[in-house]
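Engineer: A predicted structure for the sequence below; I have some questions about it.
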Amino acid sequence: MRQQRDEQGKSVRTLRVGEQMRHALAEVLSRGQLRDEVLERAIISVTEVRMSPDLRHATVFIQPLGASEQEAIEVIKAMKRNVRFLKTEAARRVNTKYAAELHFHLDETFDEASRIDAILRSPQVARDLGGKMGNPDDSDDN
C-alpha cells in the first residue's frame, strides 16, 4: 500500500499525527495541568509538531508569547523538565503504537518573518522599488 505524500514528501499520516499531537500538547498547556512555576506564568503556543516517519519522535516547536529571549529559554528548560508528563498526556490523547519522544525547540519563524518584514519596509528597499511597496489591498487586480 502506497502512502500519500504532500508537496514536501511527508506522508499524510505523519502530518495528521503531528497535528493531533500539537492539539493534545496545546490542550495540556492551556488547561494548566503542569505544576511548574515557569509554565504556569507563561502563555505558550504550540506552533508545529513534526513527526519522524516511524512516529517515534516528535519535534515540538513552541512560542512563548510576549516572552523575552531569556524567558523563552527558561520555558524550553521547563518543558524538558516536564517531558515525562507531557509525553504521557500526549500518548493518552493521540492513539499511536508508541508514545513519541518529545523534543522541544523555540519556533523562530515569527522572529524571522518580522526581521524580513522590517527589511522590506526599510527606506532603502522602498527607494530601490521606486515606491511600489504600497498597501497590499491597493492592488491593480480589479
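Structural biologist: Great, that's in hand. Everything numeric here is computed off the predicted structure, so don't read it as measured data.
Engineer: CA only for contacts and neighbour counts going forward, please
Structural biologist: OK.
Engineer: Compute the number of surrounding residues for residue 14.
Structural biologist: Here the number of neighbours of residue 14 (other Cα atoms under 10 Å) works out to 19.
Engineer: what's near enough to touch residue 51?
Structural biologist: 14, 15, 17, 18, 57, 58, 59 (Cα atoms under 8 Å, 6 or more residues apart in numbering).
Engineer: also this one, for the comparison:
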Amino acid sequence: MARSPDPKGSGGLSQRQLRVGEQVRHALAQLLQRGEIRDDLIERTVISVSEVRMSPDLKIATCFIMPLGNVDPQSIVKALAANAKFIRGRMAPVLGQMKYMPEFRFRSDTSFDNFSKIDALLRSPEVARDLSHDHEDGEDKTSRKGDE
C-alpha cells in the first residue's frame, strides 16, 4: 500500500520514510497484539495496521488501521488517539534508534472498502454487457492503440 519513492522529489515518499514507516507499523502491530493498551474496546478488537506513513522529517506517523469484525472503525480511531501518548511511550524502547519519537496519528483505512466498490462495479451487469460487446466485435481496442 505504500507508495514508491519519486526520484524527482515531486512529493513521493523517500526510501527512509518507507523503511521507518514499516518499522513503526511492525512495532505498533506487536504492541496491539500483546494487548498492552488498557482500553476495553481496543482489548476486545483485533486491529490490523495496514500502513504507516511518516512525514518527511519523521516526526509524525500517520497509522492506517482497520478493525476486523463488526466494529465501527471511527470508534477504534478515537480510542487509539486517546491512547496516543501511551503508545508513543511504549514504542520508545522499540524504536530507540530514532532521533525523535514520532507523534502518532490514527486514520481508518478505507482501501479495502474502495476495493470492494471497484470489484462490485466490475461485476455489475452493465460492465459485463459492455465487455461482452467488445469481445463479440472481435476488436481489442487497447491493442489497436499500440499498433498505430
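Structural biologist: Sure, I can see it. A quick note: this is a predicted structure, and the numbers were derived from the prediction, not measured.
Engineer: returning to that earlier point: please flag which of the contacts of residue 51 of structure 1 sit within strands.
Structural biologist: 57, 58, 59 (DSSP state E).
Engineer: Of the contacts of residue 51 of structure 1, which is the most crowded?
Structural biologist: residue 58 (24 neighbours).
Engineer: can you map out the helices along structure 2?
Structural biologist: 15-34, 40-43, 73-82, 84-91, 111-122, 125-137, 141-147 (DSSP state H).
Engineer: okay, the ones you listed in a markdown table with distance to residue 102 of structure 2 next?
Structural biologist: Shown next, in a markdown table, are these (distance: least, Cα to Cα, whole Å):
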| stretch | distance to residue 102 of structure 2 |
| --- | --- |
| helix 15-34 | 9 |
| helix 40-43 | 21 |
| helix 73-82 | 14 |
| helix 84-91 | 7 |
| helix 111-122 | 24 |
| helix 125-137 | 45 |
| helix 141-147 | 46 |
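Engineer: For residue 51 of structure 2, find the nearest of those helices.
Structural biologist: Of all the helices of structure 2, helix 15-34 sits nearest to residue 51 of structure 2, with 6.4 Å by Cα to Cα.
Engineer: What span of structure 1 is that closest one aligned with?
Structural biologist: Under TM-score structural alignment, helix 15-34 of structure 2 corresponds to residues 12-31 of structure 1.
Engineer: go on, stretch 53-67 of structure 2?
Structural biologist: Using TM-score structural alignment, stretch 53-67 of structure 2 pairs with 50-64 in structure 1.
Engineer: buried stuff in that stretch?
Structural biologist: Residues of stretch 50-64 of structure 1 classed as buried: 50, 51, 55, 57, 58, 59, 60, 61, 62, 63, 64 (neighbour count, 16 or more other Cα atoms under 10 Å).
Engineer: now do the same end-to-end measure for that stretch.
Structural biologist: 18 Å (Cα to Cα, to the nearest Å).
Engineer: How far off centre is it?
Structural biologist: Distance of stretch 50-64 of structure 1 from the chain centroid (Cα atoms, centre = their mean, to the nearest Å) equals 9 Å.
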